[in-house]
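Q: What follows is a protein structure lacking sequence information:
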């Protein structure tokens, strides 16, 4: 199937393009971007022109920041295209609900992707926890914003989510592996004095689940989730790609490079069956944190 990438930035170049090129399901047939392009692929700088001139491309994958994404997704759906959304699926919950309804009414596929759910060890972790009694759990998600979003000031503007841009990856895993849902009880959010979104957050959920997100870590990055049960302790390392039970590695691979190929395989399945996959539970937790969180001002941040 032919697919177009809309928004050719770092995540598109690092993950989407290699995943599409390596897939037996997809051909990268076009790109739409004001600045970026992919060698050898027809490039457009205007979505409307692409939709008019390339009716042969039935699927679009949106990789731009969340704030402008709704208008692009809506236009694509109205033009009869199936739509794949980079995480988070939108800037607000309401706009994603509207896109879901539009896709359903037009018989099109809409996929709100969560790439961390495709990490190698997430499925076996979910299976191991399915019949366990959980005592407590904790997320430590510390990374360096300068490494992953170099100079991208939009992540600190309204709609950019700040530290919840990576933190929502952890929440997407948590909501996938827990046998029962949890809800947020309280949060503490650290806002740089010169920024509009938080650079760190500490969350407390029901079920004795806590989380510590920080975007200021230099050197080795930390993406860990531990869950203590009455039958042992589970730990997910490397962003959900390595599974340990009581300190022993039992599943997974220490690489994140399998996540996006799995997303595109899932999208191919959805398009073939004319179905959608839109789970907003990770985004609900972020929305709740921004609603309930106690705001604290910290040092100014500069790239």
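A: Cool, the structure landed. This one's a predicted model, so the numbers in the text were calculated from it and none came from an experiment.

Q: When you work out contacts or count neighbours from here on, use the C-alpha atoms and nothing else.
A: Noted.

Q: How about the contacts made by the nearest residue to residue 271 once chain neighbours are set aside?
A: Closest residue to residue 271 apart from its sequence neighbours, by CA to CA, 6 or more residues apart in numbering: residue 109 at 5.8 Å. The neighbourhood of residue 109, defined by CA atoms under 8 Å, 6 or more residues apart in numbering, consists of 82-83, 103, 270-271, 274-277.

Q: now those residues: which count as buried?
A: 82-83, 103, 270-271, 275-276 (16 or more other CA atoms under 10 Å).

Q: Could you tell me how far stretch 213-221 lies from the centre of the chain?
A: Centroid separation for stretch 213-221 versus its chain: 18 Å, with CA atoms, centre = their mean, to the nearest Å.

Q: Can you list the buried residues in that stretch?
A: For stretch 213-221, the buried set under the neighbour-count rule, 16+ other CA under 10 Å, comprises 213-215.

Q: distance of residue 139 from residue 111?
A: Residue 139 sits 26 Å away from residue 111, going by CA to CA, to the nearest Å.

Q: Take this one as well and set it beside the first:
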């Protein structure tokens, strides 16, 4: 998908855990991309040109036309706006911003500048998601139960930003489940009620229960130790379908279903970004984020024990 035979040059901004674990390996394995630079206050990637200041980077490397932002949501809008103003194509980690209005502003700016904006949802690229979606087309969904329980100390060790305003708390992993839900359901649903558990010393929830139209419910919890639970169980008029391990496994009536070979979530995201840049298109689906915003609006707040890393 790159220019003829040469790959697109891309810069990674924010070299933290997700960048090291997912973005860097995906880019280094892809024929579409050349990881040409990084921008981070402290992190670097061996063998890759490193910058600390984003403005200086934009001025110094006009040849790098694609920027992938792996920063926390709070500072991401300012960086994305600068990149779009500099006519760079931009890929956003999930969630694409702190608020819907922020991302809509970026959408308008990308369109005005004639560049690509991609709000990526990595869980939609999990191995079982497309197969589940295709099986639901000819079925009537009678109910969905989402269980998304994990250990925040394992996945966000010491990362206080997740509990600060804009960090979304347990909605940060929960939005992964909602990104799958909004991708696979033949008919959209909307939130009708929610209960959000806030640690008494934190500004974002550590657990949540969400109820939607269509007999759809979700339970998110960041206090799960031991085995982690990322399950979406769907009852239909033709039996049960379940996505396990965050969408990596598909079960039909309790039996594992064979899935085609899969490149991995982040390689699939970067293949999609290359396709969007080549076509001059953007892809910004805010459906998962709308559900989170609705939960924050409709949610009944419950104060629970303080949380410390």
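A: Yes, it's here. Here the structure is a predicted model, which means the values were calculated and not measured.

Q: Give me the TM-score for these two chains.
A: Here the superposed chains carry a TM-score of 0.98, computed using TM-score structural alignment, normalised by the length of structure 1; 302 aligned residues with a CA RMSD of 1.2 Å.

Q: Just the buried ones among the contacts of residue 109 of structure 1: which are in strands?
A: Using DSSP state E, the members of these that fall in strands are 82-83.

Q: Out of the buried ones among the contacts of residue 109 of structure 1, which comes closest to residue 53 of structure 1?
A: Sorting these by distance to residue 53 of structure 1 puts residue 82 at the head of the list, at 16.6 Å, by CA to CA.

Q: Alignment lookup: that closest one to structure 2.
A: Using TM-score structural alignment as the criterion, the counterpart of residue 82 of structure 1 in structure 2 is residue 89.

Q: Next: residue 130 of structure 1.
A: Residue 130 of structure 1 maps onto residue 137 in structure 2 when the alignment is built from TM-score structural alignment.

Q: Just to check, that match is in contact with residue 183?
A: No. Residue 137 of structure 2 lies out of contact with residue 183 (CA atoms under 8 Å); the separation is 11.7 Å.

Q: Could you pull out the buried residues of stretch 264-272 of structure 2?
A: Neighbour counts using 16+ other CA under 10 Å place 265-272 of stretch 264-272 of structure 2 among the buried residues.

Q: just to revisit the earlier point, now the buried residues of stretch 213-221 of structure 1 as TSV including distance to residue 56 of structure 1?
A: As requested, the buried residues of stretch 213-221 of structure 1 are exported to TSV (distance: CA to CA, whole Å):
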residue	distance to residue 56 of structure 1
213	43
214	44
215	42
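
Q: before we move on, the earlier item: the buried residues of stretch 264-272 of structure 2 into TSV, with extra columns for distance to residue 36 of structure 2?
A: Converted to TSV, those look like this (distance: CA to CA, whole Å):
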residue	distance to residue 36 of structure 2
265	22
266	18
267	17
268	20
269	18
270	15
271	17
272	19
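
Q: Relative to residue 171 of structure 2, how far out is the residue nearest the centre of structure 2?
A: A centroid search over structure 2 (CA atoms, centre = their mean) returns residue 94, at 2.9 Å, as the residue closest to the centre. Counting by CA to CA, the gap between residue 94 of structure 2 and residue 171 of structure 2 amounts to 11 Å.

Q: Just give me the match in structure 2 for residue 154 of structure 1.
A: With TM-score structural alignment as the criterion, residue 154 of structure 1 lines up with residue 161 in structure 2.

Q: Provide the secondary structure category for the nearest residue to that match once chain neighbours are set aside.
A: Taking CA to CA, 6+ apart, and ignoring the residues beside it in sequence, residue 161 of structure 2 has residue 167 as its nearest neighbour in space, at 5.7 Å. For residue 167 of structure 2, the secondary structure call by DSSP: H, G, I helix; E, B strand; the rest coil comes out as coil.

Q: Show the contacting residues for residue 167 of structure 2.
A: 72-74, 98, 161, 204.

Q: Repeat that for residue 197 of structure 1.
A: Applying CA under 8 Å, 6+ apart as the definition, the contact partners of residue 197 of structure 1 turn out to be 155-158, 160-163, 191.

Q: Equivalent analysis for residue 95 of structure 1, please.
A: Applying CA under 8 Å, 6+ apart, one finds that residue 95 of structure 1 lies in contact with residue 70.
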